[in-house]
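In: got a sequence here, can you model it:
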Amino acid sequence: MEIHEEIKNLREELRAAKGRIEELEQRVEHLRVSRRVLMNLLEKVEREKVTLIHKLEKENIRLQRDNTRFAKWIFSKNREIVQLQEKIEEYKEKA
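Out: Here you go, the predicted model:
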């Protein structure tokens, strides 16, 4: 009777162990899927980051170019103002 009881206990333990193994295998599979999803999201975020950086670099170059153009225009207008002020002074002196 003892051996029969021991075999019964071993079978129950084996069944429980198999159930636990199946549960762990399912969890491992879910973790694999989750990892794939996270890796795909990470790759997507990295691609978006590279795209955004490229866009911002282009915009920065454009803004620098526009700023240089505007600074030259301001400098030119300032030169015109100075020349006009000099002419006004000359006319005042002649008058």
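
In: use CA for all of it now, contacts and neighbours both
Out: Fine.

In: and the helices in this protein, which stretches?
Out: Counting by DSSP state H, residue ranges of the helices within the chain are 2-94.

In: and for comparison, fold this next one:
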Amino acid sequence: MNGSADIQYLQKRIQELEEKVEQLRLSRRVLMNLIEKIEKDKTGFVSKLEKENRKLHKDNYRYAKSLLKQNRRIVELQNRLEDLFTEM
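Out: Modelled structure (predicted):
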């Protein structure tokens, strides 16, 4: 090859490499946008799960408190029945 052909080859090769670099930059931007979207979605989902978890804990606490109150009432009624039967 002569010098002129070498220069043309190298210029063409440089152009190809610059295009590949630009494609890589574009791909990187697309991937970064996807990662950001996934992270945002994940954060929203985790927040929703945490809120639901708090609600379930609160509901569970209320239910347990209600059961305890009902159990106390049952014991009170059983004690009254026993007192009534012992008085007879």
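
In: for residue 51 of structure 2, see how far away residue 44 of structure 2 is.
Out: Remark: distance between residue 44 of structure 2 and residue 51 of structure 2 (C-alpha to C-alpha, to the nearest Å) = 11 Å.

In: and if you look at residue 63 of structure 2?
Out: If you go by C-alpha to C-alpha, the gap between residue 63 of structure 2 and residue 51 of structure 2 works out to 18 Å.

In: same thing with residue 1 of structure 2?
Out: In this structure, residue 1 of structure 2 and residue 51 of structure 2 are 72 Å apart, going by C-alpha to C-alpha.

In: okay, these two: which has more neighbours?
Out: residue 51 (12 against 7; other C-alpha atoms under 10 Å).

In: show me what the more buried one aligns to in structure 1.
Out: Aligned counterpart of residue 51 of structure 2 in structure 1: residue 58 (TM-score structural alignment).
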